[in-house]
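*Asks:* Dropping the sequence and predicted coords here.
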Amino acid sequence: MKRKIIWMLTLFLFPAFTSAQAEEPPPALVNAIARQESGLNPLAVNVAGKSYYPATREEAERLIRDALAAGKSFDVGKMQINSWWMKRFGIDPIALLDPDVNESWGKRILAEEIARHGLNWQAVGKYHSPDSERGRQYAWRIYRHYAGPRASTQKEVGHAQQKTRPQSLSQPAGVWRNPGVSRPGRIVTLDLQ
């Protein structure tokens, strides 16, 4: 009985506690993540790395139930909320097929990472993966959606493949950035316009 009471208190108090700590992420960033994750498809389901775009909600629900029964990792909805988060917060995976509910949880998860790492690309990478390299690659894909068509035509080039050093670009607040050049340990904040 005590466990149940503690669990219910945690469920009700935790959202108030985290929302007081974390600001809501910028809408353009949330939209860029949703574009990368699902192409803005509220019924998108990814099971163990394989993406599905069901035509009906019933089909999406079946995919979720099958993944649960098989004990597989899966992601749901336009923000692709992972089953790990569902277990952590006690989220009903079927409820995540509602785009508003899904976006709300995606914002909350992203806000936690921003509170932990600051409003920067590292936080965006952590939304996707705790692995630094996977997170860096993910953040680059999000940047392409965030920055728009101009950025999506640019290609990331590794250090070994560069023939000449790219020209540095001046940014607001005196921060210098070199496109295509990563610097270990350097955190670049989001340039919100």
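*Replies:* That came through fine. Numbers count the residues shown, from 1 in each chain.
*Asks:* only C-alpha atoms for contact and neighbour calcs from this point on.
*Replies:* Fine.
*Asks:* Settle this for me: Leu110 is touching Pro25, isn't it.
*Replies:* Yes: with contact defined as C-alpha atoms under 8 Å, Leu110 and Pro25 form a contacting pair (6.9 Å).
*Asks:* more crowded one of these two?
*Replies:* Set side by side, Leu110 and Pro25 show more neighbours around Leu110, with 26 against 19, by other C-alpha atoms under 10 Å.
*Asks:* adding another structure so you can compare the two:
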Amino acid sequence: MKPITYCLSAILFLAPVIAQASCLSKAAIRWNVPEIILEAIIHQESGGQPDAININKNGSHDYGLMQINTINISTLKSMGIIDHEEMLMQPCINIQAGAYLLSQKFNKHGYNWRAVGAYHSETAHFRDNYANKIMKIVNAGPVLSRKTALLLASSTAS
């Protein structure tokens, strides 16, 4: 193989990783939350499926990679993160929304696992159970699939 072929191969191989880092890193930096926690929440909430939608018993919906609940729509609009609910299906916007919501939990509970668990629920039992799940995912290492990384690479939203 010629050197140019090696370079192109390396670029094509790394592009999804760079783009994944871009969406996650931008959100992590903007909202001062750990990127690895965002990645773990994505894994737990949607398994890396950007089109994930969940209809809850109370009639609310959870959207996208970070399963953003419709109860948060007005807050996300007032913060300028979204203009309308459908924007939550855009992967990078969904990550921005989730990172913002997580940052609010850190502001409320401090920089700890309780805050991470509160991303899912403020109810102690559910909060602590969720925090333990996220902790296990974090301890296991990187979790986003190549498919998710490729999707984030093709996303133009920030």
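*Replies:* Received the coordinates, thanks. What you are looking at is a predicted structure, and each value in this text was computed from that prediction instead of being measured.
*Asks:* hmm, back to that, residues shared between the contacts of Leu110 and Pro25 of structure 1?
*Replies:* In terms of C-alpha atoms under 8 Å, 6 or more residues apart in numbering, Leu110 of structure 1 and Pro25 are not both contacted by any residue.
*Asks:* Next up, identify which helix or strand the residue nearest to the spatial centre of structure 2 is on.
*Replies:* Centroid-nearest residue in structure 2, with C-alpha atoms, centre = their mean: Ile95, separated by 4.1 Å. Ile95 of structure 2 belongs to helix 91-109 when assigned by DSSP states H and E.
*Asks:* likewise Thr18 of structure 1?
*Replies:* Using DSSP H and E, Thr18 of structure 1 falls in helix 2-21.
*Asks:* on that earlier part again, which other residues reach the helix holding Ile95 of structure 2?
*Replies:* So helix 91-109 of structure 2 is contacted by 23-24, 27-28, 31-33, 38, 50, 63-66, 68, 76, 81-82, 87-88, 112, 115-116, 118-119, 152, 155-158 (C-alpha under 8 Å, 6+ apart).
*Asks:* So which of those residues are in helices?
*Replies:* 23-24, 27-28, 31, 38, 76, 115-116, 118, 152 (DSSP state H).
*Asks:* Going by distance to Gly141 of structure 2, which of these wins?
*Replies:* For those, the minimum distance to Gly141 of structure 2 (C-alpha to C-alpha) is 12.6 Å, reached by Leu38.
*Asks:* How many residues are close by Ala19 of structure 2?
*Replies:* Neighbours of Ala19 of structure 2 (other C-alpha under 10 Å): 19.
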